[in-house]
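Enquirer: Dropping the sequence and predicted coords here.
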Amino acid sequence: MIELASKYDCIGEYLAKVKKDKATLFYSEMNNLIQRLSPEKPLPPSAYKFENWWGNDQKSHTQSRSWLSVGWKTDMSRSELGKFIVFVRATANTRRNSYE
């Protein structure tokens, strides 16, 4: 089991168990995951309004560490902001660039 340091790490923990190369998570699903650890704090309003919140850059978006650290990245071209986010497996090159 992955040790959770952030309330968003539960998203990464969920993705780490996914066997396919693509996972679609609805906001309600992510809120359910988060609220198990932090009942009073679901996804912030900015996650519903701004694509940048879902950026694959752990330096300026610490929440992205939860999915980048387990080998996933967001694909906003296939996501619908405010409804669902599509995560895809990152290639080794993509992961390396995300951590630089």
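Expert: Cool, got the structure.
Enquirer: from here on, contacts and neighbour counts on C-alpha atoms
Expert: Noted.
Enquirer: got the residue ranges for the strands in the protein?
Expert: 22-26, 72-74, 84-89 (DSSP state E).
Enquirer: For Ser46, which of those is the nearest?
Expert: strand 84-89 (13.9 Å; CA to CA).
Enquirer: For that closest one, name the packing helices and strands.
Expert: strand 22-26, strand 72-74 (3 or more CA pairs under 8 Å, 6 or more residues apart in numbering; DSSP states H and E).
Enquirer: Report the contact partners of the residue most central in space within the chain.
Expert: Nearest residue to the geometric centre of the chain (CA atoms, centre = their mean): Trp67, 4.6 Å. Counting by CA atoms under 8 Å, 6 or more residues apart in numbering, Trp67 touches 9, 11-12, 15, 73.
Enquirer: try 6 Å this time
Expert: By CA atoms under 6 Å, 6 or more residues apart in numbering, the residues touching Trp67 are Gly12.
Enquirer: same deal with Tyr48?
Expert: 81-82.
Enquirer: ok, structure two:
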Amino acid sequence: MSVYDPLHRKLANTGAHSIRLKFSEVEEILGRPLPVSAYKFTAWWGNEAARKAGHAQAKAWLNAGFSARASLKNQEVEFYRV
């Protein structure tokens, strides 16, 4: 079980091609704050490198069939179907 399972379920159950969420909305879904690194580093939201490194957060969206593209400036992330 991962702390990112609620995000996985949210994405897996959406019929949309993409979904844009504020970081605060992701935190609501998770029921906990994102780590500081999610606000500081776009690599935290990475897809390819994360796949190799096995980051739990990336596994949540990748296993739901999505990739992520984050804007640290706007504090939002777009998940889009791959």
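Expert: On my side now, so go ahead. Bear in mind the structure is a predicted one, so any value in this text is a computation, not a measurement.
Enquirer: Let me know which of the strands of structure 1 is tucked in deepest.
Expert: strand 72-74 (a mean of 24; mean count of other CA atoms under 10 Å).
Enquirer: can you tell me the mean distance of that strand from structure 2 after alignment?
Expert: Comparing strand 72-74 of structure 1 with its match in structure 2 after superposition yields a mean distance of 0.5 Å (mean CA distance after the TM-score superposition for structure 1).
Enquirer: how about the helices of structure 2, start to end?
Expert: All helices of structure 2, identified by DSSP state H, fall at 5-12, 23-30, 36-40, 48-53, 56-62.
Enquirer: For the first one, which residues meet the burial criterion?
Expert: So the one you mean is helix 5-12 of structure 2. 5-8, 11-12 (16 or more other CA atoms under 10 Å).
Enquirer: so it matches what in structure 1?
Expert: Residues 9-16 of structure 1 are where helix 5-12 of structure 2 lands when matched by TM-score structural alignment.
Enquirer: Same question for the shortest one.
Expert: Per the alignment by TM-score structural alignment, helix 36-40 of structure 2 matches residues 45-49 in structure 1.
Enquirer: about what we covered before: mind putting the strands of structure 1 in JSON lines, distance to Thr62 of structure 1 included?
Expert: Converted to JSON lines, these look like this (distance: least, CA to CA, whole Å):
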{"stretch": "strand 22-26", "distance to Thr62 of structure 1": "19"}
{"stretch": "strand 72-74", "distance to Thr62 of structure 1": "13"}
{"stretch": "strand 84-89", "distance to Thr62 of structure 1": "16"}
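Enquirer: And the ones you listed: which comes nearest Lys49 of structure 1?
Expert: Of all these, strand 84-89 comes closest under CA to CA, at 12.1 Å.
Enquirer: Any chance you could list what contacts the closest one?
Expert: Residues outside strand 84-89 of structure 1 that contact it (CA under 6 Å, 6+ apart) are 21-27, 71-75, 79.
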